[in-house]
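Student: Using only what follows, build the 3D model:
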Amino acid sequence: MDRLTRGLAAGAAGTTALNLVTYMDMAVRGRPPSSTPERSVERLAGVVGVDLGEGERAENRKAGLGPVLGFGTGLGAGLLYGLLAGRRRVPRPVGAVVLMGLAMLGSSAPMTVLGLTDPREWTASEWAADVVPHLAYGAVAAGVYNALR
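Tutor: Below is the predicted model:
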């Protein structure tokens, strides 16, 4: 199995873990889902000139495309890790931290550039709500990548 395929599989597994931890956090704390993915879709559509439609149709498109951005980020971080790691045996803890960082950068940087968030202004609980799922992403993705070697 080549490194890009391993990276994709690892990114998919990591994304599943991230989503599971996020949904469990919502259930335990009783918090609502983040609106940032939908706002990202809306902002990106405006930047590239795509009409999402009106009313309920536009809201449904944003609700569908928001998670697609997250899957793209998770798969992309896995692919990039596959390129970076190559054939090297990266220790799982190091891989987990690198993958966590790639996923966090891939999600937060575009939203920051789009003016939707500013991590410098996040509270401790907002940081925890972001770091913990991304750490789950990194741990699972690194484990899968190493297991597929």
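
Student: from here on, contacts and neighbour counts on C-alpha atoms
Tutor: Noted.

Student: in stretch 14-26, what counts as buried?
Tutor: Residues Gly14, Thr15, Thr16, Ala17, Leu18, Asn19, Val21, Thr22, Tyr23, Asp25 are the ones in stretch 14-26 that count as buried (16 or more other Cα atoms under 10 Å).

Student: residue contacts, the last one?
Tutor: Just to be clear, that refers to Asp25. The neighbours of Asp25, taking Cα atoms under 8 Å, 6 or more residues apart in numbering as the test, are Arg31, Ala129.

Student: this one next, for a side-by-side:
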Amino acid sequence: MVRSAARGLLAGATGTVVLNLVTYGDMAWRGRPSSGMPAETADRLAGHAGIELGDGEEKASREEAAGALLGYVAGLGTGLLYGLLRGRRDRAVWLTGPLLAAAAMAASDLPATALGVTDPREWSGTA
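Tutor: From the prediction side, this is the model:
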């Protein structure tokens, strides 16, 4: 079980690093700014939890850091859960990648949607 959990964490870490590389590469290539959604989600979660993040620049920095950490938690948590559920079985490997990607996306987008930070119905298919 420990070995499966470690493999899942490694898979989650790998997926998170790849996502960050693609995201920051896209930002550099197109010259686009980063998304404010993770920071806004972190701010709203902190508000619901009764956690004060400070004021001004200090608050903005904490929101940004907490938003990034939530992304790592989503990626690593998805990998860990996969590792624990999968065990040693090697079934449907061709389906595993897309399902893990969907689970990781849900882990980050569902809280943001539930908190009213974003609405997937308003997302466009173009960048």
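
Student: Just give the TM-score of the two.
Tutor: Here the TM-score for the pair of chains, by TM-score structural alignment, normalised by the length of the second structure, is 0.93; 126 aligned residues with a Cα RMSD of 1.3 Å.

Student: if we can go back for a sec, turn the buried residues of stretch 14-26 of the first structure into CSV, columns for secondary structure and distance to Pro67 of the first structure.
Tutor: Output for these, formatted as CSV (DSSP: H, G, I helix; E, B strand; the rest coil; distance: Cα to Cα, whole Å):
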residue, secondary structure, distance to Pro67 of the first structure
Gly14, helix, 14
Thr15, helix, 11
Thr16, helix, 12
Ala17, helix, 14
Leu18, helix, 12
Asn19, helix, 10
Val21, helix, 15
Thr22, helix, 12
Tyr23, helix, 13
Asp25, helix, 17
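
Student: Please identify which of the residues you listed is nearest to Thr36 of the first structure.
Tutor: Closest approach to Thr36 of the first structure among the buried residues of stretch 14-26 of the first structure (Cα to Cα): Thr22, at 13.8 Å.

Student: which ones are touching that closest one?
Tutor: If a contact means Cα under 8 Å, 6+ apart, then Thr22 of the first structure has Ala129, Pro133 as its contacts.

Student: any idea how far Leu83 of the first structure is from it?
Tutor: Note on Thr22 of the first structure: its distance to Leu83 of the first structure, by Cα to Cα, to the nearest Å, is 27 Å.
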